[in-house]
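> my questions are about this predicted structure, shown below with the sequence.
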Amino acid sequence: MHTESGRSQSVPTNTDTTRDQASESTSLAATAPGQIRVIKRNGTVVPYDDSKISVAVTKAFLAVEGGTAAASRRIHERVEELVSQITATFKRRMPSGGTIHIEEIQDQVELALMRAGEHKVARDYVLYREEHARLRAEREKQQEAAQSADTHPDIRVKREDGSLVPLDMERLRTIVREACEGLKDVDGEAILDEALKNLYDGVSEEDINTALVITARTLVEQEPNYTYATASLLLDKLRSEALRFLGVADTATAREMQDLYAATLPAYVQKGIELELLDPKLATFDLEKLGAAIKGERDHQFTYLGLQTLYDRYFLHSDDTRFELPQIFFMRVAMGLAINEDDKNARAIEFYNLLSSFDYMSSTPTLFNAGTLRPQLSSCYLTTVPDDLFGIYGAIQDNAMLSKWAGGLGNDWTPVRSLGSYIKGTNGKSQGVVPFLKVANDTAVAVNQGGKRKGAVCAYLETWHLDIEEFLELRKNTGDDRRRTHDMNTANWVPDLFMKRVFEDKEWTLFSPADCPDLHDLYGKAFEERYDYYERLAAEGKLKLHKKVRAVDLWRKMLGMLFETGHPWITFKDSCNLRSPQQHAGVVHSSNLCTEITLNTKAGEEIAVCNLGSVNLAQHIDDAGKLDREKLARTVKTAVRMLDNVIDINYYSVETARNSNMRHRPVGLGLMGFQDALYKAGIAYASEAAVEFADTTMEAISFEAISASSDLAAERGKYQSYEGSLWSKGILPLDSIQILAKQRGEQFIEQDTSATLDWDSLREKVKKQGMRNSNVMAIAPTATIANITGVSQSIEPTYQNLYVKSNLSGEFTVVNPYLVHDLKDRGLWDKVMVNDLKYYEGSVQKIDRVPEDLKAKYRTAFEVEPRWIVDAASRRQKWIDQAQSLNLYIAGADGRKLDLTYRMAWYRGLKTTYYLRALAATSTEKSTVNTGTLNAVSAGGATSGGAAAMSEAQPEPVPAAVPKACSLDDPDCEACQ
């Protein structure tokens, strides 16, 4: 787990008796019967090794005779002869094997040297032994003195009951030693010494832990492994809080917890049920069996940020007392997901092992609520708002109920009539969609997600809607505040026809949906034909309420608002629908809060629901930097089963959501840790190799996910609306690209369609067995679960190599451990390098002593050309039946760069884009190499007329200003939670 410099890759040191003993057990396991063993001075036992005698005797000879060529030959011969004699002596004494002390071996060496006439060498060897004995004695005295001084009799600790007890230095040392055990380049003594300086008489137990944690966390920027030590120190506080509350123990060390976890699980379940926080069905599990399966050592996998995030926001609590511990938390989620399984105990253990290993992580709502009385486990809800007052406020009520239980919302507002539309019931005119969006915005603020994170909703509107220009301005800080939505996300739902008009610099007509309601449900060529029809009616004066604009002018305003306010995001209606497996069952009218879900909705009948989880790709890259296909197949198979279980277990606060989910059973398996995987594979993000890596890894995930869902169909049955789907016709996501190309026009799309796996056999398998789930894949942002597992979020490039991340749990120093490891290997990691990274805002590009290959490998997000992000996303998109949360990073942003990037996103066949992370040209100097050239956008070799089209009708540059787009470390940004 984690990086090469992390806990599992460290080399044991001779100063740690525990680790020597672990080494001893390994050595003895490999010791053949009859072999001689040696008792060392620290009590450990190791196999007899005559090479060590040879080294010691050679040193004695060299000290006396020097290292000339002639002397070396003689010494080699004499040493070989003497060592053979010594070994033969022990074998004669113990022909069946046995145990001797290290001192006996050294006595025998002296005797052999004397018998051989090597008196000077023997004398030197005796003096060497005496000197080392003296040094050992001095060290023991110093250790005794240190231990005596460490009692700190002047410091007493105040306990919860107010009593004062002496500071327990022995336990303090144990806690620190365990926290640092196995970590390379981490100094426990330094942590302890510095923490002791901050203690005082009457200090509380909690403040002692705080002193240790604060001391360790300040060292993270010097050595990333201190984040694991900090997390382990924090665990001591967590253990005390939970174990006391549950009545299991007063406190426990990490080693004691190995046994205590088994006893803690039943106490936890009982207390949780008693407090009405856990489902009583959890008591029906074999808690003894499950407790025995808990792997307490996995507590040490957490980074400080990951563990603090779990503690602050995920662990169950009563009156602000957290009584969940990390492995109990994972077991609770696993039990909650296995509750309906036939062999629920075996499945719970299987699910626990997957979660606790960090190979896969369920989405936040599942982690929040699995195993509770209200298991709202689904992540995303998509709704269509109808064009009547009752329906509009019914949709807003649905938003409130879904948000209460931690669901993210995507609302399709396109059917609502525009400003100035006729209202037959009152013989008046409509105020349009904007006032209702204001109500939806305020509802999201009023009804947060169970008090755990802000309510989050995104409104979608099609580009032909007459209110689109006002919709674009919803997030502006100027204008009538009654027509602004400062807390709600917005997104453009863009038809292909609009993009073609932009490319061709033609006019675009805006309509009220009251006059052309069927456009809402049409896409592809059918939409184009009907849209042309309405334009003709407008030209003939038969549609009074319409407006003509230049398509490029509207496109320019869309990009300008995106740059200025971060909204509306740009998503593409036709690619979402034409590549949807469920075209026969309805229309995709919007995406979700994070733009990765593309499911059918229908006002009053179906609220689309998606259930998310993510494969940790970094955990599936082997030591050779290759994808471990067998491990990935196992992970995906279990993950898809867990996701499918969510559908039946889920608590539905709205009945139309239940109906939709039961009918179609969509899930969204995604990935995170893509950047970490690239580091492990030795690949730079901005490279063709990374694009190929994105392609092959997503192909493998897609293959295994589709196969797993088909196997579930054979076991549990096909989803209800399967017949007529693309799946039923043997059309897989890869094949649906041809549908999009045919409908859009091949001159307007360039998307790779190559494959490496046996898709023909999978097509036949799906046609034979069917599918359990209408949709299987979607790549979510994963910001918080990536924090928990200690990897880069989703498919993002590294934000910065050294920065302070802020979220609802506080501020955390984040340093790129892969960079530190590589710099250490080359002798370049020091305080000067840390200071340079701070000065250059986490960038290595201007640090002269960093080699060019490392500069390429460790480019940060704003140093990667957007075309690499788009190309990699395009390769992934061919395998995904839904979409991706794709953030775009642009340094030196201006109108031309934005125009080219978003045109290329459409041209490369992407379904959606997410946040624009832009740095204006005036704000990039310190974080880039060459302002104005780094992060330049190119069309990436568009052909068939695409390149020429991209170069035409460029919008005027957007005014250079620092954007107000959501930042990665914004604690109020729902995308980061």
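Structure's in. What do you need? Numbering: from 1, shown residues only.
> all contacts plus neighbour counts: C-alpha atoms, from now on.
Noted.
> so Ile731 touches Glu764, yeah?
No: in this structure Ile731 lies outside contact range of Glu764 using CA atoms under 8 Å: 10.3 Å.
> the two: who's more crowded?
More crowded of Ile731 and Glu764, by other CA atoms under 10 Å: Ile731, with 17 against 12.
> and the more buried one, what does it touch?
Ile731 is in contact with Arg763, counting by CA atoms under 8 Å, 6 or more residues apart in numbering.
> surely it is in a helix?
No: inclusion of Ile731 in a helix is not indicated when DSSP: H, G, I helix; E, B strand; the rest coil is applied; the result is coil.
> return the distance of it relative to Arg579.
Per CA to CA, to the nearest Å, Ile731 is found 10 Å from Arg579.
> what of Asn441?
Asn441 is 31 Å from Arg579, by CA to CA.
> who has more neighbours out of the two?
Neighbour count, other CA under 10 Å: between Asn441 and Arg579, Arg579 has more, with 26 against 23.
> so the more buried one makes contact with Pro733?
Yes: using CA under 8 Å, Arg579 is in contact with Pro733, at 7.0 Å.
> mind listing the shared neighbours of the two?
Asp881.
> what segments of the stretch 101-250 of the chain are strands?
Under the criterion DSSP state E, counting those that start in this stretch, the stretch 101-250 of the chain contains strands at 156-158, 164-166, 203-204.
> for the helix or strand containing Asp760, buried residues please.
Using DSSP states H and E, Asp760 falls within helix 759-769. For helix 759-769, burial by neighbour count (16 or more other CA atoms under 10 Å) applies to Leu762, Arg763, Lys765, Val766, Lys767, Gln769.
> which ones are touching the last one?
Going back to what we said before, that points to Gln769. Neighbours of Gln769 in contact, by CA under 8 Å, 6+ apart: Ser710, Asp711, Ala713, Ala714, Lys718.
> what about Leu316, how many neighbours?
Leu316 has 21 nearby residues by other CA under 10 Å.
> actually Asn340, not the one I wrote
Neighbours of Asn340 using other CA under 10 Å come to 14.
> assign it to helix, strand or coil.
Secondary structure, three-state DSSP: Asn340 is coil.
> try it against this one:
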Amino acid sequence: MSQIQSLPADPLPQGVNAEPGYSLIKRNGSVTPFDAAKISVALTKAFIAVEGNSATASRRIHEIVEGLTANIVAALTKRVGEGRTFHIEDVQDQVELALMRSEHHKVARAYVLYRERRAAERAEQAARTPRLVESAPGLSMRDAEGNTVPLDFARLETVVAEACAGLEGTSAEAILTEARRNLYDGISLDELALAPILAARTLVENDPGYAQVSARLLLDRLRREALSFVFSRPEQATQADMATRYAEYFPAYVKTGIAADMLDPELARFDLQKIAAAIRPERDMQFQYLGLQTLYDRYFLHVSGKRYELPQAFFMRVAMGLALREVEREERAIEFYNLLSSFDFMASTPTLFNAGTRRPQLSSCFLTTIGDDLDAIFKGIKDNALLAKYSGGLGNDWTPVRGLGAHIKGTNGESQGVVPFLKVANDTAIAVNQGGKRKGAVCAYLETWHIDIEEFLDLRKNTGDDRRRTHDMNTANWVPDLFMQRVEADGEWTLFSPDEVPGLHDLYGTPFRAAYEQAEADAEAGRIRVHRKVRALELWRKMLSMLFETGHPWITFKDPCNLRSPQRHAGVVHSSNLCTEITLNTSADEVAVCNLGSVNLVAHIGEKGLDHDKLAKTVRTAMRMLDNVVDINFYTIPEARRSNLKHRPVGLGLMGFQDALQMQSIAYASEAAVEFADISMEAISYHAIWASTELAEERGRYQSFDGSLWSKGILPIDSVEFVAEARGGVDMDRSQRLDWEALRDRVWTLGMRNSNCLAIAPTATISNICGVSQSIEPAYQNLYVKTNMSGDFTVVNALLVEALKARGLWDEVMISDLKYFDGSVGQIDRIPDDLKAVFATAFEVDARWLIAAASRRQKWIDQAQSLNLYIANPSGKALDAIYRRAWSMGLKTTYYLRSRAATSVEKSTLKGTDGRLNAVPVTHAIDTLRARAELEAGPNACAIDDPDCEACQ
């Protein structure tokens, strides 16, 4: 490229000075100061070489270069690692990307081709030069005590080889070659451990096996950190060493945690030698990088940022915490440990955070009803803070609070309505951020007849009076069947203030209809002061419009939640929870609590499909663990303790549904998938209810069992008839396969240990830990960058890669095609139609299939399910059809409406975009030039800031 002959030998001068303390690693490993001014020089020469050096051009080039340099330096310093160093290639990569961002494509193209030519020249020269030392000649490192010692490249090779062992498609040499680029003289141990992790992560898009390699390399770093802290001396160990080291480490870990005032001293009373002998070190090797990094960042116990908890100690700590009150607690702890560490089942995030600690708040969800006076309102807000402090997700029923314009007897004034108090609740949720582990989260529910419903719909808008907006609070509509029937009939709907219709909120079904129609008559006669008539269809359209525009309020259905509740005799379901899967009674005296966990369907698929025997065993142990939560739990308010001990509800759900389909070559958009949803949920429901009868036989029935639907022999599948009677029919398949009559007899005879057994939560985080698809979700994309509180992570559908490899279709071109089409296989001609159907992504699956599968599950569930609905091309007509269908097919709740976002996965490369560990080198951007892609990375699949709800799971 003669046009850039004026550039220096390296197209970007080696040495840049952004601010004191930053350094640059040369290709030979030496380190020099970082000088930002030289970026400007290199850019100016590049522009002059392409555009000339006239006076007019020079002024323009100067302005462009000044802005580009600032952007490049900002990008570099943002990504810098622990050593505050940049590699020369990283700087040059950022120059390429900056040129592309600013659409200076000719300059960028010339720059890229010049880099290619210089790289070829260096390679040719290196081939002619004898290599005296193959690995890292003359480099030193700083050991744990700060001493300068020769860099131990042999150990690095051992660790990388161990990480790649057994993973077809991965190469230790490729990782070592990339890692060498980030080595420099005087490198610290932390940075040395980081180098192969960064290298492996850049290769994830080439083969999903590198996600496991990255996790195993992170383990090496974690082992050094944890062992050194626990034993108070510099320690490091390979995975092979841990086959014996875990037994030594685990008792010392328990002692360390108790001394740090973190672990419950009761753990020391276990037979720690027996417990340690049961640990399975090889299970450390099953993590994907996203899962292990998430555990490292947010779950593992630490002191002043130093982790001292290794993965198998983490799972055993949780298991021991759940077995504290068992008679044979070592045996039960080992049983629980085996279920968790195998990923057959995973407890919810609060349980993983806090089991075995001094404050074991293990429950996921809390539901409250807010009373209609200042004391009750601010007590409810205080309760929110106390419940959120230890990682609880909150659902608040605000319907009892009087509306705008209602009379206040005490002051003879008029109410400002519910919205100002929601603003306070919103700010409280932000203030209590759950110890930095995750965001505080709350959802406000309002029934559709409330006089403030239209203002409630606007709460998440970005326009209007900000004092009447709640930008951080989730909201949900609590919709009676009568409203949906008025919508169908295009009838009128009357809004009321609850202080003038005090009994309406506690009614559902036929009694609600009678009371509501009487209230309308009273309003017509002038006996109700605050009321307003609206067209039901217009209000419905506004609900759907706001749902699309802001992501809120969600649509949830009051009547099926109550008509099918096993606890109808004990109270009323006034709302759902933060993620719309919990449907439990609330009142002024009772705060509903639910304890969650999820079966991993992937672990229960065999050659013949669903392994019923294994599933039955998993569910039995899981139900015991969830029931133990009720007794062990640390309750922050008495209303929660009272409710949980009285009713003992749990919510067993599932995750990995789409993976399970793909393992069986079943397309999500098919009758076979709907059938599998039915079969799998029926089996989970059957075994969960059976397990609860076993617990009742061993431990006794829950206190409020008498009078429940259970006590009358009415199971969830039977309660569908109540909805059908109230509506005059329901479009729900009610077929069954298992021996429900035998189970019905057990429930009748033995009773139930738990008022509720089943709920499908989002599993946003625990599915990452297990490396499977979320909950019942269709896959967002087959290749994308996922963003959560731990950073950005490249995610590749390993099952797709396996299928493509089997047909000889996995190659660089396929990777490029997947990136170009945003992880979708539908538009790639080379892929056969059968694979396109099986690996269709969320926006390629008609939402009607999601609803059909959810309806089949709902008949077996005594609570609800977090059901996201995806729509690629939203319109008012489409949204109307989807949500009416959800109601008519008997769903209790829906969750987020997800629509396509403007941003997409970076077309050029996923390397360099993923992760919390920074300074990831970005590969050559030649394909960036071709794609001219946006540089934003990561799924933003809905109209909300954070597409992953991590509050329940």
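Perfect, thanks for sending it. The shown structure was predicted, so the numbers you read here are calculated from the model rather than taken from an experiment.
> which helix runs longest in structure 1?
helix 119-149 (DSSP state H).
> what range in structure 1 matches stretch 544-564 of structure 2?
With the alignment judged by TM-score structural alignment, the segment of structure 1 matched to stretch 544-564 of structure 2 spans residues 559-579.
> for stretch 73-86 of structure 2, that is, sorry about that
Against structure 1, stretch 73-86 of structure 2 falls on no residues (TM-score structural alignment).
> again with stretch 344-356 of structure 2
Taking TM-score structural alignment, stretch 344-356 of structure 2 hits residues 359-371 over in structure 1.
> please apply the same query to stretch 764-773 of structure 2.
With TM-score structural alignment as the criterion, stretch 764-773 of structure 2 aligns to 783-792.
> try stretch 658-665 of structure 2
Under TM-score structural alignment, the match for stretch 658-665 of structure 2 is residues 675-682.
> and for stretch 430-445 of structure 2?
Using TM-score structural alignment, stretch 430-445 of structure 2 pairs with 445-460 in structure 1.
> how much space separates the residue nearest the centre of structure 2 from Glu777 of structure 2?
With distances taken as CA atoms, centre = their mean, the residue of structure 2 nearest its centroid is Ala764 (2.6 Å). Here Ala764 of structure 2 is placed at a distance of 10 Å from Glu777 of structure 2 (CA to CA).
> before we move on, what about Gly890 of structure 2?
19 Å.
> which of these two has more residues huddled nearby?
Gly890 (26 against 23).
> what's the matching range in structure 1 for the strand ranked longest in structure 2?
Taking DSSP state E as the criterion, structure 2 has its longest strand at strand 592-600. Per TM-score structural alignment, the counterpart of strand 592-600 of structure 2 in structure 1 is residues 608-616.
> cool, and stretch 42-59 of structure 2?
The aligned range for stretch 42-59 of structure 2 in structure 1 is empty, by TM-score structural alignment.
> related to what we said a few turns ago, other SSEs contacting the longest strand of structure 2?
Under the contact criterion of 3 or more CA pairs under 8 Å, 6 or more residues apart in numbering; DSSP states H and E, strand 592-600 of structure 2 touches strand 345-347, strand 365-369, helix 612-632, helix 638-647, strand 650-655.
> helix, strand, or coil at Gly371 of structure 2?
coil.
> that one pairs with which position in structure 1?
So, by TM-score structural alignment, Gly371 of structure 2 is matched to Pro386.
> I figured Glu974 of structure 1 hits Val457, correct?
No: using CA under 8 Å, Glu974 of structure 1 is not in contact with Val457, being 9.4 Å away.
> ok, the two, which is more surrounded?
For Glu974 of structure 1 versus Val457, neighbours defined as other CA under 10 Å are more numerous around Val457 (29 against 19).
> quick one: contacts for the more buried one?
Counted by CA under 8 Å, 6+ apart, Val457 of structure 1 has contacts Gly408, Leu409, Gly410, Asn411, Asn441, Ala444, Met488, Asn489, Leu593.
> can you match these up with structure 2 and say which hold?
Counting by both residues aligned by TM-score structural alignment, their matches' CA atoms under 8 Å, structure 2 reproduces these contacts from these: Gly408, Leu409, Gly410, Asn411, Asn441, Ala444, Met488, Asn489, Leu593.
> structure 2: which residue goes with the last one?
Put plainly, it is Leu593 of structure 1. Checking TM-score structural alignment: Leu593 of structure 1 goes with Leu578.
> just the first one next, same as before
The pairwise alignment with structure 2 assigns Gly408 of structure 1 to Gly393, based on TM-score structural alignment.
> tell me how far that match lies from Cys949 of structure 2.
The value you get for Gly393 of structure 2 to Cys949 of structure 2, if CA to CA is used, is 10 Å.
> which one of these two is surrounded by more residues?
The residue with more neighbours, out of Gly393 of structure 2 and Cys949, is Gly393; 29 against 17, by other CA under 10 Å.
> ok, the more buried one to Asp185 of structure 2 distance?
From Gly393 of structure 2 to Asp185 of structure 2 the distance is 48 Å (CA to CA).
> same check on Trp478 of structure 2?
Counting by CA to CA, the gap from Trp478 of structure 2 to Asp185 of structure 2 is 63 Å.
> okay, those two: which has more neighbours?
Trp478 (25 against 20).
> list the contacts of the more buried one.
Contacts of Trp478 of structure 2 by CA under 8 Å, 6+ apart are Tyr445, Leu446, Glu447, Thr448, Ile555, Thr556, Phe557, Lys558, Ser575.
> show me which of the residues you listed is closest to Thr411 of structure 2.
Leu446 (25.4 Å; CA to CA).
> pretty sure the closest one contacts Pro480?
No: if you go by CA under 8 Å, Leu446 of structure 2 and Pro480 don't touch, sitting 11.0 Å apart.
> neighbour count winner among these two?
Leu446 (25 against 22).
> for the more buried one, helix, strand, or coil?
Quick answer, by three-state DSSP: Leu446 of structure 2 is strand.
> what's the longest helix in structure 2?
Structure 2, longest helix under DSSP H: helix 671-699.
> quick check: end-to-end length of the match of stretch 430-445 of structure 2?
Termini of stretch 445-460 of structure 1 sit 18 Å apart (CA to CA).
> would you mind measuring from the corresponding residue of structure 2 for Thr218 of structure 1 to Arg753 of structure 2?
Superposed on structure 2 with TM-score structural alignment, Thr218 of structure 1 falls opposite Thr202. As judged by CA to CA, Thr202 of structure 2 and Arg753 of structure 2 stand 50 Å apart.
> which one's more surrounded, those two?
Arg753 (30 against 26).
> any idea what that one aligns with in structure 1?
Arg753 of structure 2 maps onto Arg772 in structure 1, by TM-score structural alignment.
> and Lys197 of structure 1, how far is that from Gln106 of structure 1?
Lys197 of structure 1 is 44 Å from Gln106 of structure 1, by CA to CA.
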